[in-house]
Structures are given as C-alpha cells and as structure tokens.
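> Here's a sequence, model it:
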Amino acid sequence: MTPAVATDEKESRRPTSPVLPRGPGIGWFAVSGLVNALGTGFFYPFSLLFFTELSGLSLGSVGLVLTITVLAVLPWLLAVGRLVDRIGPRPVLIAGAAVRAVGFAGFLAVRDAATLVMCCLFLALGNRLEQTATPLLAIRLAPDGHSGQWLALTRVVFNAGLGGGALFASLLVVDSTSGFIVLGVANAASFVLTALLYLGLPVTEPTGKAPSRSREKRTAAPWRHTAYVRVAGANALLLTAALAVESALPVFALRELEMPSWIAGVLFAVNTLLLTLFQLPLGRLLERFRPSAVLALGGLAYAALYAAVLLAGGMSRGAQIASMVTGMVVYTLGELAVSQAGMTLLTGLPPQREQGAYLAFNQFFAGGATALAPFLVAMLLAHAPTSLWWTLGGGSVLAALLVSLLPHPSGAQQAN
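Here you go, the predicted structure:
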C-alpha cells in the first residue's frame, strides 16, 4: 500500500475524500485505540503518587527509576522494529498491551526498588511496542489515499481517551493505598481488554520475507537516511517542548505569575478540546501542503504560547488570562500540524518493507525526549524559570530549520 505522502501530482488533483476515515476494521481500530488511551489517561495524572505510595520510595528515587527504565529499553528498539516488519504490527500491539497489563499487575506487589524497576521496564517496553506498531497498522489498514486520515484518527482517539481517563481518575481515585490499588487493577484490566480488542482487527500481511543477513545489514540502517534522521530529530525537539509545557506551565503560572489555580485546568481543557475536535478536519486540509513545511510552521507556532507566558508577567489579571488562552489556542493548532505532518513523514520516507525498523528507530529520539523533558523542566524551573521558555523557543526554531529544506517525498526514499 502506498503511504499518504507518496502521491504524485495526479493524485493531488483527485476529488477530495470525506474527512472521516473509512475502510475495513475502522470501528475496531478506533475502539481499541480509545480503550488503550483511557487506561493511559486514567493512570497518568496519578503516576508519581502511585509509584511512591506503593513502593515506599521517595519522589526523587521514583523519578530516577522512571528515567532509567525509559532509557534501558531503547537498545531493544531496532529488534522490535524488525519484528514488526516480519510478523506485522497487529501481533506486536497485542503483545504490547499484554506486557503493560503484566506490569500494572506487578506494581501491586512492589515493595522495593528492584521490583519497581522490573515493572517499570515492562511498562516502558509496552509503551514503545504500542507507539511503534500503531501508526504502521494504521497505514496498512487504510484504503489507498486514506492513510493520513487513519493516522489522524490515532491522535483523535488518543487525546479523547487520555482526557476522558484523566477525568474519570480525578473523580474516582482516592489518594490512599487502597485507592492506588484500585488504580493498578483498573489499568491492568484496561490493557487486557485492549489486547482482546486488538484481536478483532483485520490481519495485515508482513511486507515481505525477511531479507538475508547481508541484505539486512545493508538496507535496515535508518540512521543513514539523512532526511529521516532530520525529521526524527525535529520531532524529538518538539516532543520535548510539548512534554515540558505539560509539566512546567502549571508550576510557572501558579508560582511565577501568581495566577489562580484553575488557570492550568482551563488551558489544558482548551488544548484537549481542540486536539480532539480538529485533528481530522485540519489533518485532511493539511494533506494539500508539503508535510515538511507544515511541520516547520507547526513547530514555530509553539512560540505563541512561550511569548504569552513571558509577556504575562507585566499584565493585568484579565489580560494575562486572555493572552495565555490565545497562546494555547495557537500552540494547539501548531501541535495538530506537527502530529499530522510528522507522522506522515515518518511513515512515508522509509522503504515500505522496512517501515517497522524506521519507526522503531524513531523511538530512540522519542524515548530521549521523554527522558530529557522532566530533567530540563526541573533544572530550569529551580534555577532560571524564565529561561525555560527561551530554551523551548530555541528548540522549536531549530526543529523548523531541520525540516524546512527537506524535499517533498515522492515515494519511499532510499538511505543516503
């Protein structure tokens, strides 16, 4: 199947297809993704409290364990990618959900650092399996010309599930040991259900027989594909920025700007609502433009929020709120563009039979961003809070420069 970005001029002149994705298995695909995201969202707001309460470790120790385990799974990713190419993404998604279910069940027995590390390794590995296999399954299940819409759907159900899960957790989870045990059981059950739902997805054939060892060494080298490395690097910079905003904005708004505590909830509600409502229609619209340009402009749009935060210090309360909400709206539109164009490039640039290996290689960058963001936020907020926003702005500009001069992909590109 030809990826969405591998279209020629004739393809671009075809009549516009409906915004909503179509194709066999679309219902199962959406529901399984939603349940998967609900489990993640249910857990995410309470993750640090969950780990500290059940393990008895300090917050700093838990943070160190989480960073180490995220980094520890990265060396396995190329093997994961080759596995996806050989057996297809559906079995890997099922395995990823099962691994996370085992991890959450194991958390209930955590009493020391060693057990916590083991369970966190299961969770980190399951997350990487899911993030590698999901976009590949989307483009293989999508009918010709619809892969961009299926990729957008993965973001819609993820954001809707994440927000819904967080809301349910805030209403149902009690800050106590028994409450966190319920949280662990619920998450284990959600990933068991996710694995069962994945069984209902259509089976996709692997892209071809495994290449010979000599051929594999010569072709499966994503790090030699200059354009792909630049896109993955730009995505990692923008992911670092997004994760930093998520954790730093509430702290900065409350401590540095002395804004009311509800402002963080309002800003992230605006973000979640826009991501859920506009991912599909905006994604369809953006398919008309060069994806590298869309990615670059989307990254630059992040700066609207950074500027709003930096300027808010000298404003009245009403002007502060208006400025921050406006900045968040522009930032979210940029986030929509980045997620759509980034995934279009990451799935469209690799040779088709090596897409799994390339997507797994991209997880090196994503994992690095996931590990770096909390450290960056903690260090800069503690010592130079304002400089955090200048640093994120510089990273967004660098990301835009990395991809702004990329050629438009006209099919699977070969490694340089």
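> make it CA atoms for all contacts and neighbour counts henceforth
Noted.
> Quick one: the helices in the stretch 151-300 of the chain, in order.
For the stretch 151-300 of the chain, the helices defined by DSSP state H, counting those that start in this stretch cover 177-198, 213-219, 226-251, 262-286, 291-301.
> Packing partners of the third one?
With contacts defined as 3 or more Cα pairs under 8 Å, 6 or more residues apart in numbering; DSSP states H and E, the packing partners of helix 226-251 are helix 262-286, helix 317-348, helix 355-383, helix 385-404.
> Likewise for the fourth one?
Judged by 3+ Cα pairs under 8 Å, 6+ apart, the packing partners of helix 262-286 are helix 147-172, helix 226-251, helix 317-348.
> between the first one and helix 177-198, how many degrees?
If you take axes from the mean of the first three to the mean of the last three Cα atoms, to 10 degrees, helix 147-172 sits at 160 degrees to helix 177-198.
> in helix 147-172, what's buried?
Judged by neighbour count (16 or more other Cα atoms under 10 Å), helix 147-172 contains these buried residues: 147-166, 169.
> Report the angle between it and helix 317-348.
Going by the same axes, to 10 degrees, helix 147-172 makes 130 degrees with helix 317-348.
> so what does helix 147-172 touch, helix or strand wise?
Helices and strands touching helix 147-172, by 3+ Cα pairs under 8 Å, 6+ apart, are helix 26-43, helix 113-141, helix 262-286, helix 317-348.
> How far does the first one sit from its chain's centre?
Which is helix 26-43. Distance, stretch centre to chain centre, for helix 26-43: 14 Å (Cα atoms, centre = their mean, to the nearest Å).
> So for it, what gets flagged as buried?
26, 28-43.
> Over to stretch 44-51?
Buried residues in stretch 44-51, defined by neighbour count with 16+ other Cα under 10 Å: Tyr44, Pro45, Phe46, Leu48, Leu49, Phe50, Phe51.
> Name the nearest residue to the second one, ignoring sequence neighbours.
The one in question is Pro45. Ala166 (6.4 Å; Cα to Cα, 6 or more residues apart in numbering).
> repeat for the first one
Counting by Cα to Cα, 6+ apart, Tyr44 lies nearest to Ala166, which is 7.0 Å off, once chain neighbours are set aside.
> One more sequence to fold, the one below, so I can look at both together:
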Amino acid sequence: MTATTAPPHTRPPLLTRVLHDDRMVRRLAGITLVNTLGNGLSMTLAVLFFTRVLGFGAAQVGLALTAAGLCGVLAGVPAGRLADRYGAKPVLLTLVAVQGVGTAAYATVHSFPVFLLLACLVTTVDRGSSAVRNAMYAEILPSDRRVEGRAYLRSVTNIGIGVGTCLAGLALQADTRTAYSVAILADAVTFLVVVVLFAVVLPAPARRSDLAAAGRREPNPALRNVPYLAVTALNGLLCLQFAMIEVGVPLWIVRETSAPRWMVSGGLLVNTVLVVLLQVRATRGTDRPDVAIRVCRRGGLLLTGSCAVLGLAHGLPAAAAALVLAAGIGLQALGEVLSQAGGWALSYDLAAEGHHGAYQGVFNTGQSAAMMLGPAVVAWLLVGHGLLGWTLLGALFAASGLAMGPTVRWAQRAGRSSVDV
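Now for the predicted structure:
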C-alpha cells in the first residue's frame, strides 16, 4: 500500500507500540512527563542546592527533610478526604499550584526556620497531591483500565525522571549558584505548567451530589475499614523494596562486595529500564482480585529471591559479584512491577465507590510511611547485620506477599457484610 492510500488516522508502527490507545491516558502521560522531568531535576540537585546555595549545614537539611517526610506521611488522608468532598480535579489543581509556588520560594529563603516550614509545606502538598491524583484516576478512567493506565503512567514517570536527572547533570557540571538556582526554578515552572494542563486538558469528572454531601457528614470510611488498613500495611511492607534498591543495594555494593563501584548507578539504571518495559505487562488480569492476590504473592516471593541472591555477592571476586548483583537487581525489578500492579488493583477494588479519595489517601499514607522509614530500616538491617539482614528482609517480603491473600478475602467478606447491612 502506498502512502497516499493509507488510512488517514493510521499511526506508524513504532508510535502504535509506544503511545497508549486511550486518549485520556495519553493526555495524562504528557502531563506526567512534564511533571516528572522537573522531579528528576530536583531529586538530583535539591540537597546540593540547600547546602551549597542556601548555605544550610548537612545536619540542618537532614532535620528539615525528616520533619518534612513526617508531614508527608500525614498528608494523604486529609487530602483524599478533600477530594471526595470537593472533587479530585480542583483539589489537585490547588495542591500542585501550591507546590510550584513553594518550590520557587526556596530561592528566597535565608533563615533555617523558614526553610523548615517551607520544606514541610512542599512535602505535604506533594504527598497529598499523589493521593488525590490516584483518586482522580478512579474518577476519569474506566474501572477495568485504572491499573493498566497507572502502570503506563509509571513507565512514563521513570522516563521523565531519567531525562530530568540527565539535565541535572548540566547543572552539576557547571557547579555554580546560578546553575543550581535555575534548575530549581525550572522545576517550579513545571508544576505551574502542569496546573494549566490539568485545567485545560482534563474534564471535570461528574460527581454525585448525594455522595459528596454524605462525605461531609460521615467519618472517613477508609479509617474504619480494618481489613483495608491491613492490606495497606502489607503493601507498605512490600514498598520497603524501594529503600532496598535505592539505599540498601548501594551500601551493600560499596561496603560488602568487591564489585566495581559503577554497579551502584548501573543497578539503578537496570531497575529503571526493566520497570519501563515490564510495568504495563505486569498489570494484565489484575482487574480480577484473585489475579491481583497472586501477583502480589509472586512479587513478594521474587523480592525474597532478590534478597537471597544479592546477599550471595559478599566475598565473591569482582566479576562474579557483579553478575550476582545484576541477577539480584533483575529479580527485584520483577518483584517491583508485580507487587505494585497487584497493590494498585486491590487499592481500587476494595474501596467503596464514591470514596476513592478517602481510600487512596489511606493507601498512599502506607506507602509514604514506608518511604520515610524504609532507608533507616534497610540500612540498619544490612549495615548492622549483613547476610542475616538480607535473610530477615527477604522473610518480611515473603510474609507480606503470602499474607495478602487471606487479608484481601477478609476485606471482601467485610465489604459484602456492610452492603448486606
């Protein structure tokens, strides 16, 4: 067939494979790419900006970031509740706008108390917006496409952060006050661009006024749903894997193996590439709770296997240690995409319709707690206890994955009972 006779709306094969077939997910992907490009800039440069440009000591920055992390853990529940009351879109627009303004305000900070308050504010709206964003997906995506859509957006997230990190390298190479300041302000601009895109591109989801009114009167249903809280806790334990790959593995490579030091960045690169390639595929069938349970169980067991393999790198020659570490990192990536896919599916499936903000707020709080506490827990296990630490961490992943099945069935029985009543 010649180009002149081809169907007018046919995309090239490469674009067909890369671009999502759902128009709404494609719009969300574009917004996500802008947002995470800025995130990649700030993740790479923030600490250097705080210490070298703003002039705060490492201990002061550590204290501020720890306090901010705690505020972030506490933000998910009230933010999700607001999404149920007023709609996810307007709440999300407000939170992202505040985050953009707060990020830009870093450039004007001269005193530590102001820096501390600003860090707490920015982290609070960041974690709150994450919960609201996940609730928004439940409002604007069909129920059978939510998890697959989130997986696609997570792949885009990794790409955006990777590009942002590469751009941050330009500021690192320049190593000047101006370069760091421009990068932070560029991150702030991406938030404001995202606000405009959300406002213009996304429709305001239709909401039932009776559910919104009930949400203003009733206590938070997610906080009273004990089985859902248990599922959230198990998912939080599985989320310790992020601290494992970002903190535990680098410490292990440098302190306890003879592998080349470039394996630290190489391992993170392998993880990123595998997540981009496999995350969408890992969601297949997870719209069925029984499949989501199996996926979580397999993810937990793969993470356990990853811990066992990574621990074996201790004492090996450099080349052998590098191969063993690569295998362990590969297993971790497989466990990550599966456990995340299963967790997302269950977080939506077990939520009461009309209250996705409340439920996503609680679920996001579990993840935020794991991300705040994870680095300290993982570092203590691996630096203080070595192979025993890997064994304990692996056992924790296995127990969490295996316990997901009976806990989800408990949640399903509780949900049916509440409907019958």
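> Tell me who's in contact with Ala88 of structure 2.
Neighbouring residues of Ala88 of structure 2 by Cα atoms under 8 Å, 6 or more residues apart in numbering: Leu82, Val132, Arg133, Ala135, Met136, Gly357.
> what's the spacing between the second one and Gly357 of structure 2?
I take that to be Val132 of structure 2. Distance, Val132 of structure 2 to Gly357 of structure 2, using Cα to Cα, to the nearest Å: 6 Å.
> what residues do the two have in common as contacts?
In contact with both Val132 of structure 2 and Gly357: Ala79, Gly80, Ala83, Ala88, using Cα under 8 Å, 6+ apart.
> re earlier: thinking the residue nearest to Tyr44 of structure 1 is in contact with Gly39, fair?
No. Ala166 of structure 1 is not in contact with Gly39 according to Cα atoms under 8 Å; the separation is 9.0 Å.
> related to what we said a few turns ago, of all the helices and strands packed on helix 226-251 of structure 1, which lies closest to Arg215 of structure 1?
Closest to Arg215 of structure 1 of these, according to Cα to Cα: helix 355-383, at 14.1 Å.
> show me the contacts for the aligned partner of Leu121 of structure 2 in structure 1.
Taking TM-score structural alignment, Leu121 of structure 2 has Phe122 as its aligned residue in structure 1. Contacts for Phe122 of structure 1 (Cα under 8 Å, 6+ apart) come out as Val99, Arg100, Val102, Gly103.
> circling back to that earlier point, so can I have TSV of the helices and strands packed on helix 226-251 of structure 1 showing distance to Ala308 of structure 1?
Shown next, in TSV, are those (distance: least, Cα to Cα, whole Å):
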stretch	distance to Ala308 of structure 1
helix 262-286	12
helix 317-348	5
helix 355-383	17
helix 385-404	10
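> For burial, what's the neighbour tally of Gly328 of structure 2?
25 (other Cα atoms under 10 Å).
> How about it: what's its closest non-neighbour residue?
Leaving out its chain neighbours, the residue that sits closest to Gly328 of structure 2 by Cα to Cα, 6+ apart is Ser306, at 4.5 Å.
> where's the one you found, which helix or strand?
Here Ser306 of structure 2 sits within helix 289-311, counting by DSSP states H and E.
> Okay, buried residues for that helix please.
Under 16+ other Cα under 10 Å, the buried positions of helix 289-311 of structure 2 are 289, 291-311.
> Quick one: residues contacting Leu387 of structure 2.
When contacts are counted by Cα under 8 Å, 6+ apart, Leu387 of structure 2 touches Gly311.
> Name the SS class of the residue nearest to Ser55 of structure 1 when sequence neighbours are not counted, please.
Using Cα to Cα, 6+ apart and skipping the chain neighbours, the partner closest in space to Ser55 of structure 1 is Arg111 (4.8 Å). Three-state assignment for Arg111 of structure 1 (DSSP: H, G, I helix; E, B strand; the rest coil): coil.
> check contacts around Arg111 of structure 1.
Leu54, Ser55, Gly56.
> That one and Asn127 of structure 1, how far apart?
From Arg111 of structure 1 to Asn127 of structure 1 the distance is 23 Å (Cα to Cα).
> Burial check on Ala214 of structure 2, number of neighbours?
Using other Cα under 10 Å, Ala214 of structure 2 has 13 other residues around it.
> related to what we said a few turns ago, Provide a PyMOL selection command restricted to the buried entries of the contacts of Arg111 of structure 1.
Restricted to buried positions by 16+ other Cα under 10 Å, the PyMOL selection for the contacts of Arg111 of structure 1 reads:
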select buried, resi 54+55
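> So which of the contacts of Arg111 of structure 1 sit within strands?
Among these, no member falls in strands (DSSP state E).
> conserved subset of the contacts of Arg111 of structure 1 in structure 2?
Among the contacts of Arg111 of structure 1, the ones whose aligned partners also touch in structure 2 (both residues aligned by TM-score structural alignment, their matches' Cα atoms under 8 Å) are Ser55.
> Reformat the contacts of Arg111 of structure 1 as TSV; add distance to Arg213 of structure 1.
Below are the contacts of Arg111 of structure 1 laid out as TSV (distance: Cα to Cα, whole Å):
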residue	distance to Arg213 of structure 1
Leu54	46
Ser55	44
Gly56	48
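> List the ones among the contacts of Arg111 of structure 1 that fall in helices.
Among those, the residues falling in helices (DSSP state H) are Leu54, Ser55.
> which one of the contacts of Arg111 of structure 1 is nearest Val117 of structure 1?
The closest of those to Val117 of structure 1 turns out to be Ser55 (Cα to Cα; 10.4 Å).
> if we can go back for a sec, so which of the shared contacts of Val132 and Gly357 of structure 2 comes closest to Ala341 of structure 2?
Within those, proximity to Ala341 of structure 2 (Cα to Cα) peaks at Gly80, which comes in at 20.7 Å.
> what about that closest one, how many residues close to it?
Number of residues near Gly80 of structure 2 (other Cα under 10 Å) recorded here: 34.
> element containing it, please.
Assigned by DSSP H and E, Gly80 of structure 2 falls in helix 58-86.
> Arg230 of structure 1 touches Val403, doesn't it?
Yes. Using Cα under 8 Å, Arg230 of structure 1 and Val403 qualify as a contacting pair, with a distance of 6.4 Å.
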